[in-house]
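*Asks:* structure for this input, please:
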Amino acid sequence: MDDTAETFHSHVEEILEALAKEPDHEALVHHDRRVSAGELRALVYGMARALRSQGVSRGQTVTLLSGNLPETIAARYAAGLLGCAVNHLYAGLSADVHADILRDVETRALIVDPAHRERAADLARRVPLERVLVLGAGEGAGEGEGEADGPGPDLVRLAAEESTEVLPGSARPQDICTIRHTGGTTGHPKAICTTFEQWVSIGPDWSEEGQVRALACTTLAHAAGLMADSTLHRGGTVVLLDGFEAGAVLAAIERERISHTFLLPPLLYQLTDHPEVDRTDTSSLRMLTYGGCASSPARLAAAVRRFGPVLNQFYGQNEAGGISILSPQDHDPRRPELLRTAGKIMEGVEVAVRDADGRDLPAGEHGEICVRSRHVMKGYWKQPELTAEVLRDGWLRTGDIGFVDRDGYVTIVDRLKDMIVVVGGHVYTVELEDVLNSHPQVLQSAVLGVPDANLMERVHAVVVRAPGADVGEEELRAVVRERKGAMYEPASIVFVDALPLTDAGKPDKKLLRSRAAEPAPSP
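*Replies:* All right, here's what the predicted structure looks like:
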């Protein structure tokens, strides 16, 4: 073993050391369960030994298909302690996509919670899996692997039979730590690899005074998992909800005195619009971070007026890590131009805006956002050609179109793939969504390109009206013509009660595009 391996401490070991400092401290809350730091630490060591006894070792891939449970966090840390690459699946993907991902990343062990036992059994029939393990027996779960009433043994029970003494970590700095997949909204998901070295001390710096009580109400497979890691690393408490429901989130904020949480913009809007919001005590909130997709300046201003100066926008990508932050101080409803930005570039991150030929563009000019930092991915899993397309000389091509102004604020105007090419130029969907969302009778919108009979793209808008609103197509078209010109005017506008969301909580434009492309029913 070399000196680097002997001295390297992974983020998992750092978190376990933090848990050891106050073993009686409340680390995790899930429904009526309250798990102490000592209990979580013991469960991680027991699970790591149980996984090792099942043949799992450094360099192999462990895939999780599990909800926001204390055992999910423990299993993730246990696999990381052994030096495994952890791949956490979004539960809302189809069985076909799950099977493709399991094959792609060469899964050694699939760990599922009891709620996904049937899907696990289905996947075990589709994909040759060496181990399937269940996080708790649940009702009707089998004792042994391969039994008819369960896909595999109970990892929690196996862990209880193991020692909970300290187990040194096996990870090396350049070992793959996480394999994160894109959401699959633009095609087959891509597997994004980051190393243990990149993951050390990763996450937001919550160095302000006061105990952190973070609410994970979106999937731990996405940004909520990073928030949980940062919270536990800093000695805080993570409150776990099974999923996002605005009323339950508001109740948890008040009941558990939540200080930090993460939401995607559509979920932030739901929280702001909930009828109980004005009767809920949210004064404990110190930082409400949002990101992951485009946001509406008008809706952000409304959220600031309701929750106070606690909004914090995080712009980043799985491929790039963090890129920029719009701080609570910059969330000023009197300065809507700032609310249209993604904030200032983070320390340690370089950003260049480049044209199609790779030339750097001056401040204010639109081009592709390119990023270089220590958190940029090492590449896509076993896709060297695709990696070479987006990663050149350490610079990552994000696929986002935007600009950096003279004050250093980043503005994203579209995704390269979402930009709509029309006669006369380009329509940036985010800009058009901003116009639609600024109408007082519009709650939310999604804009996308849909090919017509001649395979030319036409601008299509899907709009959610405010309660009791009656705004129609012509009025919205007129607003767009006045604000952005005829080129931006939607060829079609449909009104819906709510936008469909992906499993990560983003507007599902892939589904909306397929619906828009369907032929109209015959009269």
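*Asks:* CA atoms for contacts and neighbours, from now on please.
*Replies:* Noted.
*Asks:* how about the secondary structure of residue 132?
*Replies:* Put simply, residue 132 is strand when judged by DSSP: H, G, I helix; E, B strand; the rest coil.
*Asks:* hang on, it packs against residue 113?
*Replies:* No - the criterion here is Cα atoms under 8 Å, and residue 132 misses it with residue 113 at 10.7 Å.
*Asks:* what residues do those two have in common as contacts?
*Replies:* Residues touching both residue 132 and residue 113 (Cα atoms under 8 Å, 6 or more residues apart in numbering): there are none.
*Asks:* OK, contacts around residue 298?
*Replies:* Residue 298 neighbours (Cα under 8 Å, 6+ apart): 336, 434, 437, 438.
*Asks:* how near is the third one to residue 465?
*Replies:* In this structure, residue 437 lies at 10 Å from residue 465, with Cα to Cα, to the nearest Å as the measure.
*Asks:* shared neighbours of these two, anything?
*Replies:* 443, 444.
*Asks:* quick one: list the elements packing against the longest helix along the chain.
*Replies:* Longest helix in the chain by number of residues (criterion: DSSP state H): helix 37-53. For helix 37-53, the elements it packs on are helix 11-21, strand 26-30, helix 70-81, helix 155-160, judged by 3 or more Cα pairs under 8 Å, 6 or more residues apart in numbering; DSSP states H and E.
*Asks:* residues of it that come out buried?
*Replies:* Within helix 37-53, the residues scored as buried using 16 or more other Cα atoms under 10 Å are 37-51.
*Asks:* what lies in contact with the next helix or strand after that helix?
*Replies:* Counting by DSSP states H and E, the next helix or strand C-terminal to helix 37-53 is strand 61-65. Residues from elsewhere that reach strand 61-65 (Cα under 8 Å, 6+ apart): 72, 76, 79, 84-91, 102, 105-113, 116.
*Asks:* among those, which lie within helices?
*Replies:* Those of the contacts of strand 61-65 lying in helices (DSSP H): 72, 76, 79, 102.
*Asks:* in PyMOL, how would I select the buried members of these?
*Replies:* One line in PyMOL is enough to select the buried members of the ones in helices among the contacts of strand 61-65, burial here meaning 16+ other Cα under 10 Å:
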select buried, resi 72+76+79+102
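*Asks:* next, the second sequence, to be compared with the first:
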Amino acid sequence: MSITSFLHEAMKYHPHGDALIHEDRITTYEGLADHLSRFAAAISTLNLDFQKPMGILSLNSDKYIETMLTAAWLGGIINPINSRWAMHEIEYVLNECETEILFVDQNFTSIVNDLKSLCPNLKHVVYLGNDAHPEYLNYSEMIQHPYSVADAQVADDQLAAVCYTSGTTGKPKGVMLTHAHIKDNARIASGYLKNKEGYAIQVPPLFHIGGINWLFQVLQRHMPLVILKGFDVLEVYRTIEKYKITESFFVPTMLQMLINSPRSKDFDLSSVKRLVYGGSAINRQLIINAKDVFPNASFVQFYGMTEASPCVTVLDMDAHQHDQNLKPGGYPLSQCQVKIIDSEGKELPCNEVGEIIVRGSNVMLGYWKKPEESKKALKNGWLHTGDGGYLREDGFVVLADRIKDMIITGGENVYSTEVENVIMAVEGIDMCAVIGIPHEIWGESVHAVIIPKAGYAFSKDVLDAHCRKYLSAFKCPRSYEFVNELPLSGAGKILKNVLRSKYSQ
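*Replies:* Predicted coordinates for the structure are as follows:
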């Protein structure tokens, strides 16, 4: 069944229930079905090739979600475009996908004419703003189409989305995910939340697989979803308080900002019962501190990647009760098999760090129009993640570090997340990223980039003394840098490659 199957189920049992809420605009399941069928009818008159991904360039909104679902309704393919990309990156993706139709909101109309001149296949632009735009097709008019079309209800194994990676190690790669990939991974993941009551909030961007997965975790449980256009600390607080939000999903940097804000005590956040986090490595202290800001929340952690739809492991609410589990990783989902291998592909025993590889029904078809890269990533049926980690005897997968983020100093391996966990335990540290920088003798030295909280200042001697208590000498930072902000990806991950580039010469 298609990813739209949740809607047909909801129409049977509660068609008048709230599905989407954005800027106080409420769309019921009945209204959502009507919008999709009419939007689809209008799009079907445009003579498009539905095997070419449809681009969407927009901030989060109810219309963004309707566009994604309408593409599925038609049996088409959606390409959610990173809204933080530069023009040349957007151009590259649109041309690689031979995109014929692009959906944009008011934040991106200024670049449409340039894109049309750079992308020869682009025939149509649909405007998703609240008003009408004289130069483009308009969503508001298209959902008033005089007739509707039925849901194509395509097979599970049909391609549903091409989700591009960030391109931090080269050109972006389009991950090909089917309806089953998206639907089943979200269904299995949401089972760990053990609830269908209350309201959920959509904060992570919908161009990112984590945001998409969370969207379908909520939709498949028929919960009302309150959508924020982006991440803003105070707006998140206000929305939780206003709608008595019971479920949320944040990447660690978002959670860090929410916890560190002095305004957290000004809002009633007690309604949050289940807080999901994931998307990048998290430090132990952050989980502990989160319980002070969200006092009634139980926590669930997912580890994964776009190529795995994305969830691979879960640290559920019960596992969070055991102190030894408060680290990045978890137990493999039922649809996943995980192994740890060395650089030669040999499987490693428990407690030895190597590369995490994954096999299961959640693993991508491959990369769009990149057969060689697909072959490299999918060796012998196993997805090679590029993440370092190890298996405990009880089957728990512990994420050590991205392999490219591992620091090799004097022949010793240093995992940046381990050092970051130690530094983040210091009172007054807001955020921290640890990287390796060139060193003429050791190859690399350990360097910590730190954002202090307001009113705090740190000396190298104080930080050195703290680190030496908990780390071997070769793991301790040799240098510190204090900054006001860290570079973040559109999905909220710290861009360590940007930090390293400063020292690459």
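*Asks:* which stretch of structure 2 lines up against the longest helix of structure 1?
*Replies:* Structural correspondence for helix 37-53 of structure 1: residues 29-45 of structure 2, per TM-score structural alignment.
*Asks:* tell me the centre residue of structure 2?
*Replies:* residue 210 (2.9 Å; Cα atoms, centre = their mean).
*Asks:* could the helices and strands packed on helix 37-53 of structure 1 go into CSV alongside distance to residue 348 of structure 1?
*Replies:* CSV is the format used below for the helices and strands packed on helix 37-53 of structure 1 (distance: least, Cα to Cα, whole Å):
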stretch, distance to residue 348 of structure 1
helix 11-21, 19
strand 26-30, 30
helix 70-81, 26
helix 155-160, 40
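*Asks:* need the winner for burial among those.
*Replies:* Stretch with highest mean neighbour count among the helices and strands packed on helix 37-53 of structure 1: helix 70-81 (a mean of 25; mean count of other Cα atoms under 10 Å).
*Asks:* with structure 2 overlaid, how far apart is that helix on average?
*Replies:* Aligned to structure 2 and superposed, helix 70-81 of structure 1 gives a mean residue distance of 0.9 Å (mean Cα distance after the TM-score superposition for structure 1).
*Asks:* onto which residues of structure 2 does that helix map?
*Replies:* Mapping helix 70-81 of structure 1 onto structure 2 (TM-score structural alignment) gives residues 62-73.
*Asks:* again, but for stretch 107-124 of structure 1
*Replies:* On structure 2, the counterpart of stretch 107-124 of structure 1 by TM-score structural alignment is residues 99-116.
*Asks:* mind checking the end-to-end distance for the matching stretch?
*Replies:* End-to-end distance (Cα to Cα), stretch 99-116 of structure 2: 11 Å.
*Asks:* what about that stretch, distance to the chain center?
*Replies:* Centroid separation between stretch 99-116 of structure 2 and its chain, computed with Cα atoms, centre = their mean, to the nearest Å, is 23 Å.
*Asks:* other residues contacting it?
*Replies:* So stretch 99-116 of structure 2 is contacted by 48-49, 52-59, 67, 91, 121-129 (Cα under 8 Å, 6+ apart).
*Asks:* pull out the buried members of those residues.
*Replies:* Buried among the contacts of stretch 99-116 of structure 2 by 16+ other Cα under 10 Å: 48, 52-59, 67, 91, 122, 124-129.
*Asks:* all helices of the stretch 401-505 of structure 2, in order?
*Replies:* Remark: helices assigned in the stretch 401-505 of structure 2 by DSSP state H, counting those that start in this stretch are 416-424, 460-470, 496-501.
*Asks:* how far away from the center of its chain is the first one?
*Replies:* This points to helix 416-424 of structure 2. Centre-to-centre, helix 416-424 of structure 2 and its host chain are 22 Å apart (Cα atoms, centre = their mean).
*Asks:* repeat for the shortest one
*Replies:* Distance of helix 496-501 of structure 2 from its chain centroid, counting by Cα atoms, centre = their mean, is 20 Å.
*Asks:* residues in structure 2 aligned with stretch 274-284 of structure 1?
*Replies:* Aligned by TM-score structural alignment, stretch 274-284 of structure 1 falls on residues 261-271 of structure 2.
*Asks:* now do the end-to-end distance for the matching stretch.
*Replies:* Terminal residues of stretch 261-271 of structure 2 are spaced 19 Å apart (Cα to Cα).
*Asks:* tell me the buried residues in that stretch?
*Replies:* So stretch 261-271 of structure 2, judged by 16+ other Cα under 10 Å, has buried residues 264, 268, 269, 270, 271.
*Asks:* now, which of these sits nearest residue 156 of structure 2?
*Replies:* Distances from residue 156 of structure 2 to the buried residues of stretch 261-271 of structure 2, taken as Cα to Cα, are shortest for residue 271 (36.1 Å).
*Asks:* my guess is that closest one contacts residue 244, does it?
*Replies:* Yes - between residue 271 of structure 2 and residue 244 there is a contact at 5.3 Å, judged by Cα under 8 Å.
*Asks:* common neighbours of the two, please.
*Replies:* Taking Cα under 8 Å, 6+ apart as the contact criterion, residue 271 of structure 2 and residue 244 have no common neighbours.
*Asks:* want to throw the helices of the stretch 401-505 of structure 2 into JSON lines with distance to residue 434 of structure 2?
*Replies:* Formatted as JSON lines, those follow (distance: least, Cα to Cα, whole Å):
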{"stretch": "helix 416-424", "distance to residue 434 of structure 2": "5"}
{"stretch": "helix 460-470", "distance to residue 434 of structure 2": "13"}
{"stretch": "helix 496-501", "distance to residue 434 of structure 2": "8"}
